[in-house]
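Chemist: sequence plus predicted model, see below.
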Amino acid sequence: MRRTPARRPTMKDIARRAGVSESAVSFALNDRPGVSEATRARVRRVAEQLGWQPSAAARALSGEGSATVGLVLARPARTLGVESFFLQLVSGVQEALAGRRLGLLFQVVEDIDAECAVYRRWWAERRVDGLLVVDPRAADPRPALLDGLGLPAVVIGAPAGPEPDGPAHGAISNLWADDTGAMASVVGHLHGLGHRRITHIAGLPELAHTRRRMACLRAEAARRGLPDVTSVTTDYSDAQGAEATRRALAAPHPPTAIVYDNDVMAVAGLSVAAERGVPVPGELSLVAWDDSVLCRSTHPALTSLVRDTSAFGRRAAEELIALLDGGPARRVQDATPRLATRESTAPPGARPPRPSGA
């Protein structure tokens, strides 16, 4: 059932609760003379109790007709500067927003609770007109929160659960790609090459797409009779990707193939293989989830899952613009990432190709 959006408290509400005039509230909250210190303190206490926030100064200066879209990332900040996915995603988002003269308000926070707090503050301050929401999670509190606030939003990525087309929240659209199908294509490729021991170095364990990829890997392993397949989670950083690779290669029966959930960890894993003297792809095949210039510039070049991430971001922003224009909430499936096979995957024990001219 569609909730009635919450109403932002106003100066009139504060005046009624505090038993003063609206002008007295304005004087007190704007730190202007004309009211006693006792009245000023009472008004501010009531404002805090009601959760009142002033409209953002920038929004007031630009006028009510100037819309702004918000994007909050609850990821470790140290992992974002080197990961190309979000840079490409934001590039596509900005391309679509610029065509409509819409602003983008961006913030990085530590966790999901902080992200929800930002949404409440932005709503109270009338700072944003709509939101792009990334990284769906198990038991995700954000859709219900945004539905209650009445903020239009587009969730980027399939929500948790077996079906991405469950009941919709009122003004929340969803743009998603098939992580399960993508992982199945990776396992099928490695199995076809003869790999039976596969390690998946995954991302944050609370994310829905991490869980979906891990579940698909287990299901494909069971279906194909693969005896030694495992997933380990990380924070997506090169440091944790490298450490997970070292642990995997030091095991009594190390994997013959490793699948990484981003390009940064895959390049770090390639470096670890080199430092340990493990030839790629002669003894170890590597696959990266999201293709980038890093994957194409290494030697050997990394087999990767390819999609147009900038276009993915552009489509997400276009879906949000459609909501802001009064359109209905939708669920839209994007193209499944396709596997681009390069020199980092080969049958286990295969000799690496001879350099040209050798």
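Modeler: Everything's here; your move.
Chemist: when you work out contacts or count neighbours from here on, use the C-alpha atoms and nothing else.
Modeler: Will do.
Chemist: tell me who's in contact with Gly103.
Modeler: 67-69, 97 (Cα atoms under 8 Å, 6 or more residues apart in numbering).
Chemist: now go through these and say which are in helices.
Modeler: Counting by DSSP state H, the contacts of Gly103 place Leu97 in helices.
Chemist: not counting sequence-adjacent ones, nearest residue to Ser66?
Modeler: Leu102 (7.0 Å; Cα to Cα, 6 or more residues apart in numbering).
Chemist: right, and the one you found touches Gly65 too?
Modeler: No. Using Cα atoms under 8 Å, Leu102 makes no contact with Gly65, being 10.1 Å away.
Chemist: all helices of the protein, in order?
Modeler: 11-18, 22-29, 37-50, 57-62, 77-80, 84-99, 112-124, 142-149, 179-193, 208-224, 238-249, 263-275, 293-297, 309-324.
Chemist: from the chain's centroid, how far away is the fifth one?
Modeler: Here the centre of helix 77-80 is set off from its chain's centre by 12 Å, with Cα atoms, centre = their mean, to the nearest Å.
Chemist: got the buried residues for that helix?
Modeler: Leu80 (16 or more other Cα atoms under 10 Å).
Chemist: cool, stretch 298-313 as well?
Modeler: 300-313.
Chemist: and for stretch 144-161?
Modeler: 145-160.
Chemist: comparison target below:
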Amino acid sequence: MDSRVTIRDVAARAGVSAGAVSLALNDRPGVSAVTRRRIAEAARELGWAPNLAARSLAQGDRVHTIGMALTRDAAGTVLDAVHMALIGGIESVLTERPCSLLLHIAPDLDTEIALYKQWWQSGKVNGSVLVGVTSDDPRIEPVHRLGMPVVAVAPPQLSGPFPAVWHDDAMAMAEAVRYLSILGHRRIAHVSGPVTLGQSIVRAEAFAATAAELGLNGTRSAHTGLSAHEGARATRALLDRADRPTAIVYDNDLMAVAGLAMAGELGLRVPEDVSLVAWDDSDLCRITRPALSALSYDPFAFGAEVARCLLELLDDGRARSRVSDAPVLVPRGTTGPPART
């Protein structure tokens, strides 16, 4: 695969864009006759051969669709603002070609695996995006056996044979813990997602490592299903302790908002009695009172990068894994020095 000639190689030889090569080699309008001949000559010289998946996208002789399945948990979690922005980013790139996104909500992982098999064998999709990757993910092996082009939204250590697109969540978590430590917090808690979820694994490991590096002996972690209800319950359990944390980092905005409400129910002031930091800087974080400090990134731009990775895979038969910028901490009204005792 490393020696395979791509349309980018042809474009470089002919001195044109990859888009012009795609138009010319698929006999579509938009390229002059002179340029078309130069591209054809460059392709012959390099021994270029078409990638069938990419050709189907360009010619429109088959359904040209990217599949994406989301498995809801037992609580029936619906799409949140972050998921919607991610999907919007994917579609923004796909619409640059005659290509669309097929989105499906599956009730469980077995159904999701069967769906990929049906999509691929029926020719309904040209490739797929795999999200919500976990450790020892049961989808990796059967989906790989299909031979379908797939990009995993996951850290590379969990993406198996698929190209990975991920955030540097470890760096972001380390930044949050160091920030809270600088404010004077020594007892910091992490309300995490499921223990097997890829992003939660990375964040939990970074939380523990940074706390150890800083000598914070009073840290605690609580795993949840990422719902508001479980976030509130975990917050109550933490704040009911005699040695309650003075700061909490949440793995999403829903749990952080629920945690803010729970702190109020318990008669605690934010941030004087407890500081709160949310992951996923959504509108929810900005409209709460006080506004939530948050780890912020652009899920729309991230979705666009996922789509570009998959199109690269379709065009070239391979794609490089890539990491996006680490989320950035945005301090707001829910973080401050701990109250003196």
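Modeler: Structure received. Computed from a prediction, not measured in an experiment: that's the story for all the values here.
Chemist: please state their TM-score.
Modeler: Once the chains are overlaid, their TM-score stands at 0.78 when taken by TM-score structural alignment, normalised by the length of the second structure; 285 aligned residues with a Cα RMSD of 2.3 Å.
Chemist: ok, back up a step: look at Leu102 and Gly65 of the first structure and report which has more neighbours.
Modeler: Leu102 (16 against 8; other Cα atoms under 10 Å).
Chemist: which position in the second structure pairs with that one?
Modeler: The alignment partner of Leu102 of the first structure in the second structure, by TM-score structural alignment, is Cys99.
Chemist: I'd say its match and Thr65 touch.
Modeler: Yes. Here Cys99 of the second structure reaches Thr65: they are 5.5 Å apart, a contact under Cα under 8 Å.
Chemist: which residues of the second structure does stretch 182-190 of the first structure align to?
Modeler: With TM-score structural alignment as the criterion, stretch 182-190 of the first structure aligns to 172-180.
Chemist: ok, so what distance separates the match of Leu102 of the first structure from Val125 of the second structure?
Modeler: 10 Å (Cα to Cα, to the nearest Å).
Chemist: for the aligned residue in the second structure for Ala288 of the first structure, give me its contacts.
Modeler: Using TM-score structural alignment, the partner of Ala288 of the first structure in the second structure is Ala278. Counting by Cα under 8 Å, 6+ apart, Ala278 of the second structure touches 249-253, 255-256, 285, 292-295.
Chemist: rerun at 6 Å
Modeler: For Ala278 of the second structure, the contact set (Cα atoms under 6 Å, 6 or more residues apart in numbering) comprises 250, 252-253, 256, 294.
Chemist: which of the residues you listed are also in contact in the first structure?
Modeler: Shared with the first structure under both residues aligned by TM-score structural alignment, their matches' Cα atoms under 6 Å, the contacts from these are 250, 252-253, 256, 294.
Chemist: which of these are buried? Put it as a ChimeraX command.
Modeler: Here is the ChimeraX selection string for the buried members of those, based on 16+ other Cα under 10 Å:
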select :250,252,253,256,294
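Chemist: tell me the one of the kept ones among the contacts of Ala278 of the second structure nearest Ala81 of the second structure?
Modeler: Asp253 (9.9 Å; Cα to Cα).
Chemist: which one in the first structure is aligned with that closest one?
Modeler: Checking TM-score structural alignment: Asp253 of the second structure goes with Asp263.
Chemist: next: His223 of the second structure.
Modeler: His223 of the second structure maps onto Thr233 in the first structure, by TM-score structural alignment.
Chemist: what number of residues lie near that match?
Modeler: Thr233 of the first structure - counted by other Cα under 10 Å - has 19 other residues nearby.
Chemist: gap between the two ends of stretch 120-139 of the first structure?
Modeler: 19 Å.
Chemist: that one aligns to what range in the second structure?
Modeler: Going by TM-score structural alignment: stretch 120-139 of the first structure matches residues 117-136.
Chemist: and that stretch, what's buried?
Modeler: 117, 119-120, 124-131, 133-134.
Chemist: which one of the residues you listed sits closest to Arg332 of the second structure?
Modeler: Val131 (30.1 Å).
Chemist: Leu214 of the second structure -> the first structure?
Modeler: Using TM-score structural alignment, Leu214 of the second structure lines up with Arg224 in the first structure.
Chemist: now for that match, how many residues are close by?
Modeler: Arg224 of the first structure: 13 neighbours (other Cα under 10 Å).
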